[in-house]
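Visitor: only geometry, no sequence info:
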């Protein structure tokens, strides 16, 4: 008579093994996708997917000649992939040898964050020294699509050179706000709502009122460079911090944009001091 307890335990173990196997496969596939995301290998995967669909259709429709051609492509395609993507494969194997293959996603995110902060700091510093007026709004949770539609669509990668070029006086895009959405420059020359608060200092111009206005109706934060004085200001949640230094500016951007907890205490003191300075 069979021992049903042992059989049940074996089935349970095998089920757990099968679940673990599937989870590991999905994890590896996910990591590989994140590694090749944004590279030319993505286009290769799309091409392979199309070929597989064509292969299935030729089987269903009985298209023997086309089926033979597709099979030849698949047969020799593997060798072609190795030759074409030899640099990428070598780099992936090097990462695996260093034990950094699966840590690469987090590393890439940190590198991208540092690159964006550096681009903002470099461009704002350049414009402040030369008194080039600028207005840059960064979207967070609240969508800014209705304001993006008022400007000129760009959908461009963020770089200090591009930000500086947009705000050079007497150029087509310099008058208005740049809106950043999902780490891209979504649009330039955008119109923002002006704050109607009676408590705003009379010395603040249209750029500052627009920055305060958008911060009152959304959770976005906005960077202002004064054309008259070159002073840098930041608005968040209806508050404005004026005359921030570049060191303070970088800390504020780290916290406001990326939620960098290491910058919390520094930003709190900066913000309180900024309010005292501004009366």
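Guide: Happy to help now that I have it. Since the structure is predicted, the reported quantities are computational estimates derived from the model, not experimental observations.

Visitor: only C-alpha atoms for contact and neighbour calcs from this point on.
Guide: Fine.

Visitor: who does the longest helix seen in the chain touch, helix- and strand-wise?
Guide: Ranked by residue count under DSSP state H, the longest helix found in the chain is helix 4-36. Judged by 3 or more Cα pairs under 8 Å, 6 or more residues apart in numbering; DSSP states H and E, helix 4-36 is in contact with helix 104-129.

Visitor: show me where the chain has helices.
Guide: Under DSSP H, the chain gives helices at 4-36, 41-61, 64-84, 86-97, 104-129, 145-148, 160-166, 206-217, 246-258, 264-277.

Visitor: related to what we said a few turns ago, how far away from the center of its chain is the longest helix of the chain?
Guide: Distance, stretch centre to chain centre, for helix 4-36: 32 Å (Cα atoms, centre = their mean, to the nearest Å).

Visitor: Could you pull out the buried residues of that helix?
Guide: Neighbour counts using 16 or more other Cα atoms under 10 Å place 31, 35 of helix 4-36 among the buried residues.

Visitor: try stretch 206-219
Guide: The neighbour-count check on stretch 206-219 (16+ other Cα under 10 Å) flags 207-216, 218-219 as buried.

Visitor: next one: stretch 65-84
Guide: Across stretch 65-84, burial judged by 16+ other Cα under 10 Å covers 67, 70, 74.

Visitor: In addition, the following structure is provided for comparison:
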């Protein structure tokens, strides 16, 4: 049958059905990508893509043995995926069962994000008054799973009480960073990369360098409470906002995490390094 005659048999309903079918497939793919974003599954997809390319070239150039090996890798790889990525698959199925995988209202997301902001602000206010050192990184678009794996998994609701207890001195989890992912405390005692910028003041301690380091390689928002002075700082996009009062801190944190209007200038001095602060 000629190509033109094949499409001539299509009715308007057929075109509309196929169009909706394609849109639904792309939507499902998009939602699945949002589930695995920031997890080890992303690296798996890259590996599968490489295997497919190698298999295509091996067939093109007649590399029989290599082509057979790639086919076996794809055939048995499906079973390996189920075993290796069982936690991610379970989480996706749980979200599907709760009806959260394909539908989550903006109002619900806004409420959850606001609850996170309130919990962090309350915990930071408590720790700043008592000079309890803290380091809290909040994931945004760039995944922080590589850093979460360096810490102790928690997967808990974000509450001020939990954050305070984590950073109480001499407790098992106080040394390191807390990472908040998808409005949950994903892990504590995580290692963050230290900034190697030569322009950072020598007065800054490890916490501030770690906060700057993670902000240089991701788009996360990181909160620092100095153990020496009790000062509160926020890092984002490689910038350090230091000596924030609680109103300025909460305003900046809210504007960044809620993705609302442009951040107003808080009552702090950006990159104003004053006094000794080993954070």
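Guide: All right, it came through fine. Everything numeric here is computed off the predicted structure, so don't read it as measured data.

Visitor: that older thread, let me know the angle separating the longest helix of structure 1 from helix 104-129.
Guide: For helix 4-36 of structure 1 against helix 104-129, the angle by axes from the mean of the first three to the mean of the last three Cα atoms, to 10 degrees is 30 degrees.

Visitor: For residue 220 of structure 1, which residues are in contact?
Guide: 137-142, 214, 236-237 (Cα atoms under 8 Å, 6 or more residues apart in numbering).

Visitor: Relative to residue 186 of structure 2, how far out is the residue nearest to residue 231 of structure 2 when sequence neighbours are not counted?
Guide: Excluding its sequence neighbours, the residue lying closest to residue 231 of structure 2 (Cα to Cα, 6 or more residues apart in numbering) is residue 243, at 5.4 Å. Per Cα to Cα, to the nearest Å, residue 243 of structure 2 is found 27 Å from residue 186 of structure 2.

Visitor: Kindly report the same for residue 25 of structure 2.
Guide: From residue 25 of structure 2 to residue 186 of structure 2 the distance is 30 Å (Cα to Cα).

Visitor: Comparing the two, which shows the higher neighbour count?
Guide: residue 186 (25 against 10; other Cα atoms under 10 Å).

Visitor: Please dump the buried residues of stretch 65-84 of structure 1 into a markdown table; it should also carry distance to residue 53 of structure 1 for every row.
Guide: Formatted as a markdown table, the buried residues of stretch 65-84 of structure 1 follow (distance: Cα to Cα, whole Å):
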| residue | distance to residue 53 of structure 1 |
| --- | --- |
| 67 | 11 |
| 70 | 10 |
| 74 | 12 |
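
Visitor: Closest to residue 123 of structure 1 out of those residues?
Guide: Distance to residue 123 of structure 1, by Cα to Cα, is smallest for residue 74 among the buried residues of stretch 65-84 of structure 1, at 48.8 Å.

Visitor: Please pull up the equivalent of that closest one in structure 2.
Guide: In structure 2, no residue is paired with residue 74 of structure 1 according to TM-score structural alignment.

Visitor: Return the distance of residue 74 of structure 1 relative to residue 48 of structure 1.
Guide: 9 Å.

Visitor: what's near enough to touch residue 25 of structure 1?
Guide: By Cα under 8 Å, 6+ apart, the contact set of residue 25 of structure 1 is empty.

Visitor: what about residue 224 of structure 2, how many residues close to it?
Guide: As a burial measure, residue 224 of structure 2 scores 28 neighbours (other Cα under 10 Å).

Visitor: pretty sure it is touching residue 136, no?
Guide: Yes - counting by Cα atoms under 8 Å, residue 224 of structure 2 touches residue 136, with 6.6 Å between them.

Visitor: aligned partner of residue 122 of structure 2 in structure 1?
Guide: Under TM-score structural alignment, residue 122 of structure 2 pairs with residue 122 in structure 1.

Visitor: In contact with its match, which residues?
Guide: So residue 122 of structure 1 contacts residue 160 (Cα under 8 Å, 6+ apart).

Visitor: distance of it from residue 175 of structure 1?
Guide: Counting by Cα to Cα - residue 122 of structure 1 and residue 175 of structure 1 are separated by 21 Å.

Visitor: Check residue 278 of structure 1 too.
Guide: Separation of residue 278 of structure 1 from residue 175 of structure 1 (Cα to Cα) stands at 26 Å.

Visitor: which one of those two has more residues nearby?
Guide: residue 175 (20 against 12).

Visitor: and residue 48 of structure 1, how far is that from residue 113 of structure 1?
Guide: Residue 48 of structure 1 sits 32 Å away from residue 113 of structure 1, going by Cα to Cα.

Visitor: for residue 41 of structure 1, that is, sorry about that
Guide: 23 Å.

Visitor: Look at residue 50 of structure 2 and say how many residues are nearby.
Guide: 13.

Visitor: Where does it sit: helix, strand or coil?
Guide: At residue 50 of structure 2, secondary structure determined by DSSP: H, G, I helix; E, B strand; the rest coil is helix.

Visitor: which residue in structure 1 lines up with it?
Guide: In structure 1, no residue is paired with residue 50 of structure 2 according to TM-score structural alignment.

Visitor: Residue 152 of structure 1 is in contact with residue 189, isn't it?
Guide: Yes - the criterion here is Cα under 8 Å, and residue 152 of structure 1 meets it with residue 189 at 6.2 Å.

Visitor: So for the two, which residues contact both of them?
Guide: residue 173.

Visitor: Among those two, which residue is more densely surrounded?
Guide: residue 189 (22 against 15).

Visitor: The more buried one and residue 151 of structure 1, how far apart?
Guide: Taking Cα to Cα, one finds residue 189 of structure 1 at 5 Å from residue 151 of structure 1.

Visitor: Residue 247 of structure 1 too?
Guide: Relative to residue 151 of structure 1, and taking Cα to Cα, residue 247 of structure 1 is found at 31 Å.

Visitor: can you check residue 255 of structure 1 too?
Guide: From residue 255 of structure 1 over to residue 151 of structure 1 the distance is 27 Å, taken as Cα to Cα.

Visitor: These two: which has the busier surroundings?
Guide: Shown here are residue 255 of structure 1 and residue 151; by other Cα under 10 Å, residue 151 has more neighbours (20 against 17).

Visitor: show me the residues around that one that make contact.
Guide: Counting by Cα under 8 Å, 6+ apart, residue 151 of structure 1 has contacts 187-191.

Visitor: make it 6 Å
Guide: 187-190 (Cα atoms under 6 Å, 6 or more residues apart in numbering).

Visitor: Most neighbours among those, please name it.
Guide: Within those, residue 188 tops the neighbour count with 28 neighbours, counted by other Cα under 10 Å.
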